[in-house]
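[1] build me a model from this:
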Amino acid sequence: MSELRVVTVDGSPGAVDHLARALRAALDGGPPVLPVVPGEAVVAGEPGEGAAVAIATSGSTGAAKHVVLSAAALRASAHATAERLGGTARWLLALPAQHVAGVQVLVRALLAGAPPVVQDLRAGFRPDDFAAATRELGAERRCTSLVPTQLARLLDAGGTALDALRGYAAVLVGGAALAPRLHERALAEGVAVVTTYGMSETAGGCVYDGVPLDGVRVELEDGGRIRLGGPTLADGYLGDPGLTEAAFAGGWFRTSDLGRWRDGRLEVLGRADDVIVTGGENVAPAAVERVLVAQDGVAAACVVGVPDAEWGSVVAAAVVLDGRPDNRALDGTALAERLRAAVRAELGRAGVPRILRAVPRIPLRGIGKPDRMATAALITAEGPAAPIAPSSHPRNG
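    This is a model prediction of the structure:
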């Protein structure tokens, strides 16, 4: 049984090239790879036969776990992606290579026989660097993978960065929910956006634009919990057979997400453990966020539950306002009532945010997911909300 080959990646092209060579060997039956960032503790465990890589999850529900992916799962995902996107392409890596989305860009490039171009991320993601890396990429058919924050920065930058973005045959966007307004804006600018849904346990994105990749199976349990199956599933969690047995059973992975079918496509509603129970009613934060970011003046939003003595929890929202990066309570303002009215009309009274805060930015974790714990701390640190009209109360909205 092979031991893990630890490869340190710091965002530099040289380090990523080292990782790519290690992945190439792992895909051909060599030792499995564990990509880590500088200073990260190295985990122990036996990955098992056929393993190619161990990937740390983002740790959204506690301590990060390490998912073991086989060479077969990585290959199945890469081949299914090429099939869905219309063939092989030259890839640009603009994501951190230690995450599953970054690893999969490398695997797709390796299997296509065309080495990727790597954007240097040591100083963070910069639109000018993206444009320069795209020029280096060349190729008639090129693809890349981004998170929504990166997509927004490229659109905001305009100029050569936006021109570079328009030149991709496909821009996979995942890692966090893509706000409808941002999606529409990108499409209007001529960007070939493909939304993806998946996680480390499924070798990255396995549902594109709401449609499962070839071979991927999707089922919804009672209550809407999403289950995923097919050849891209991970072998389990490194060194944790109990957790593996609980999450992977009968050829399925039971996610923490809720979803529904809409016009034949999977719509992800958010995490089951994020659901806010207020006054005995369930509210999905992602649904409230989609309504808020669709309103004029709102650039981003994160919705959380805040403990309340009377209602158990109340819905609270942190919003980033277009052109107003201040940090203040919105309660009592015309904008607040407009936002609440929009939520009430779309989702009903229970979803109406009782607390609204304007913040400079939404706290993020991993490669771009909203950090709900940090957002809740940010909201509550501002003190109690100003009194609001009874019509905005969770039950009387």
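[2] C-alpha only now, for contacts and for neighbours.
    Noted.
[3] quick check: closest non-adjacent residue to Leu182.
    Residue nearest to Leu182 in three dimensions, not counting chain neighbours: Ala152, with 7.0 Å by Cα to Cα, 6 or more residues apart in numbering.
[4] buried residues in the helix or strand containing the one you found?
    Per DSSP states H and E, Ala152 falls inside helix 148-157. Buried positions in helix 148-157, judged by neighbour count with 16 or more other Cα atoms under 10 Å: 148-151, 154-155.
[5] please apply the same query to stretch 127-138.
    Buried residues in stretch 127-138, counted by 16+ other Cα under 10 Å: 127-131, 133-134, 137.
[6] among those residues, which lie within helices?
    Those of the buried residues of stretch 127-138 mapping onto helices are 127-131, 133-134, 137, per DSSP state H.
[7] of the buried residues of helix 148-157, which is the nearest to Gly174?
    The closest of the buried residues of helix 148-157 to Gly174 turns out to be Pro148 (Cα to Cα; 7.0 Å).
[8] how about the closest one, what does it touch?
    Taking Cα atoms under 8 Å, 6 or more residues apart in numbering, we find Pro148 in contact with 173-178, 368.
[9] and the gap between it and Gly124?
    15 Å (Cα to Cα, to the nearest Å).
[10] count of neighbours near Asp120?
    Using other Cα atoms under 10 Å as the criterion, Asp120 is surrounded by 23 other residues.
[11] so what's it closest to, chain neighbours aside?
    Computed as Cα to Cα, 6+ apart, the closest residue to Asp120 that is not its neighbour in sequence is Ser12, at 5.0 Å.
[12] gap between the one you found and Glu219?
    For Ser12 relative to Glu219 (Cα to Cα), the value is 40 Å.
[13] got it, and Gly242?
    Counting by Cα to Cα, the separation of Gly242 from Glu219 is 23 Å.
[14] now the other sequence, so there's something to compare against:
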Amino acid sequence: MEIVPTDGSPDAAARLGALAHAALAGDGPAVLPTGPGDPAPPAELTAPVNDTVAAVVTTTGSTGAPKAVLLPAASLRASADATSARLGPPGRWLLALPAHHVAGLQVLLRSARAGAPAAAMDLRDGFRPEAFAAAVAGAGAAYTSLVPTQLVRLLDAGGAPLEALRSFTAVLLGGAAADPVLLVRARTAGVPVVTTYGMSETCGGCVYEGRPLDGVTVTLEDDGRIRLGGATLAAGYRGAVSDADRAAFTPDGFRTNDLGAWRPDGRLEVLGRADDVIVTGGEKVAPATVERALLVQDGVREACAVGLPDAEWGARVVAAVVGDGLDAETLRAAVAPGLGRAAPRAVAVLDALPLRGIGKPDRAAVRAHFGGSDRA
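    Here you go, the predicted model:
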């Protein structure tokens, strides 16, 4: 096992890409990438792994402490090749995500398998639209991968950053739910966005535009929980994890904590995390339902709905929004008639949503803004 520190620099990304590609080909040890400021991995994560494993990546800890995921070389290859088959001819990729997360690692591996090391942004000062445009210029990259927050910033910037976005054959969008309004805005602006769904346990995105990649299986359990299986599945976890976490890997695939539904055209719709559902007055409210209602209001660019404990209703719905010229009470009144009991009891206008990982809304921080605890 080789620990590969990354600091957001192109040089560190290039080193990780070369070492990971060697591991994928069986010409080097498995890699364990770490991010800037990460503590040294514990000994239980750095011990030798099975020869079939090419990488160990940590999750972003959405349900607690991060977990170390074992990614077999065969699963990583299947993911990269299925992505190429879905998007079009192999081409160079631009890395605009942290390299130590699975989405960033996959950008490096897909590009290497296409025969061209990835171009990489310098992310040591964070993601900036102007730096993105500069990285795209002359890179000859056909593909990139972003999270919704990055896409919003690039669209807001316009000019050279937007022109850079338009130059790609495909722009994968994942890591967090993308609202329909953002997708319409991007596609109207000429950005070739492709939505993705997946996680570290599936070698990253494995469902594109609601349809599984070749070799991937999607099953909905009776309660709507999504189970993912097939060629891109991880080999399990390494180190200390709970019995419930281990049990998520079943003979039939990985049992996610996400809820989904089949659309009439056969595509998968991800409704949100099961543990984010708000039960208010005995009614189950998916935060995405509230967020979509807010996002169609004029001026709203981002939204995050959460539940707070309530003595009468069990939980009450509140929401934080980001946008221009917004009035919280006007927004609340505008969406209330269509949402009924799911309507937010309070709305807060923020300068920016708190984020964690590679761009997912930090719902615990939103609850804290309203004076609530980590869970409703």
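[15] Gly242 and Glu219 of structure 1: which has the busier surroundings?
    Glu219 (17 against 10).
[16] just tell me the aligned range of stretch 361-371 of structure 1 in structure 2.
    Aligned by TM-score structural alignment, stretch 361-371 of structure 1 falls on residues 352-362 of structure 2.
[17] oh, I was asking about stretch 285-293 of structure 1
    Stretch 285-293 of structure 1 maps onto residues 287-295 of structure 2, going by TM-score structural alignment.
[18] just give me the mean distance for stretch 253-260 of structure 2 relative to structure 1.
    After superposition onto structure 1, stretch 253-260 of structure 2 sits on average 0.2 Å from its aligned residues (mean Cα distance after the TM-score superposition for structure 1).
[19] name the residues of that stretch that are buried.
    Here stretch 253-260 of structure 2 shows 253-260 as buried, counting by 16+ other Cα under 10 Å.
[20] who does the helix or strand following the helix holding Ala152 of structure 1 touch, helix- and strand-wise?
    Using DSSP H and E, the helix or strand that directly follows helix 148-157 of structure 1 along the chain is helix 159-166. Judged by 3 or more Cα pairs under 8 Å, 6 or more residues apart in numbering; DSSP states H and E, the packing partners of helix 159-166 of structure 1 are helix 127-137, helix 148-157.
[21] kindly reformat those as TSV containing distance to Leu74 of structure 1.
    Converted to TSV, those look like this (distance: least, Cα to Cα, whole Å):
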stretch	distance to Leu74 of structure 1
helix 127-137	23
helix 148-157	24
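[22] just checking, what residue in structure 1 corresponds to Ala336 of structure 2?
    Alignment note (TM-score structural alignment): Ala336 of structure 2 maps to Arg340 of structure 1.
[23] let me know the closest of the buried residues of stretch 127-138 of structure 1 to Thr81 of structure 1.
    Closest to Thr81 of structure 1, out of all of those and judged by Cα to Cα, is Leu137, at 19.6 Å.
[24] kindly state which residue of structure 2 is aligned to the closest one.
    In structure 2, Leu137 of structure 1 lands on Ala139 (TM-score structural alignment).
[25] what of Ala51 of structure 1?
    With TM-score structural alignment as the criterion, Ala51 of structure 1 matches Val53.
[26] so what's the residue count around Val277 of structure 2?
    The burial count assigned to Val277 of structure 2 is 20, neighbours taken as other Cα under 10 Å.
[27] same question for Asp310 of structure 2.
    Counted with other Cα under 10 Å, residues neighbouring Asp310 of structure 2 total 13.
[28] same check, this time on Ala341 of structure 1
    Using other Cα under 10 Å: Ala341 of structure 1 sits among 18 other residues.
[29] measure the nearest residue to it once chain neighbours are set aside to Ala301 of structure 1 for me?
    Nearest residue to Ala341 of structure 1, sequence neighbours excluded (Cα to Cα, 6+ apart): Val352, at 7.9 Å. Shown here: Val352 of structure 1 relative to Ala301 of structure 1, a distance of 14 Å by Cα to Cα.
[30] of the two, who's got more company?
    Applying other Cα under 10 Å to Val352 of structure 1 and Ala301 shows that Val352 carries more neighbours, namely 31 against 26.
[31] any chance you could map the helices in structure 2?
    Counting by DSSP H, the segments of structure 2 that form helices are 10-24, 43-46, 73-87, 102-113, 129-136, 148-157, 159-166, 180-188, 243-247, 287-295, 328-339, 363-369.
[32] just send the ones you listed back as a markdown table, with distance to Cys203 of structure 2 too.
    Compiled in a markdown table, the helices of structure 2 are given as follows (distance: least, Cα to Cα, whole Å):
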| stretch | distance to Cys203 of structure 2 |
| --- | --- |
| helix 10-24 | 13 |
| helix 43-46 | 18 |
| helix 73-87 | 6 |
| helix 102-113 | 7 |
| helix 129-136 | 25 |
| helix 148-157 | 19 |
| helix 159-166 | 25 |
| helix 180-188 | 24 |
| helix 243-247 | 17 |
| helix 287-295 | 25 |
| helix 328-339 | 36 |
| helix 363-369 | 24 |
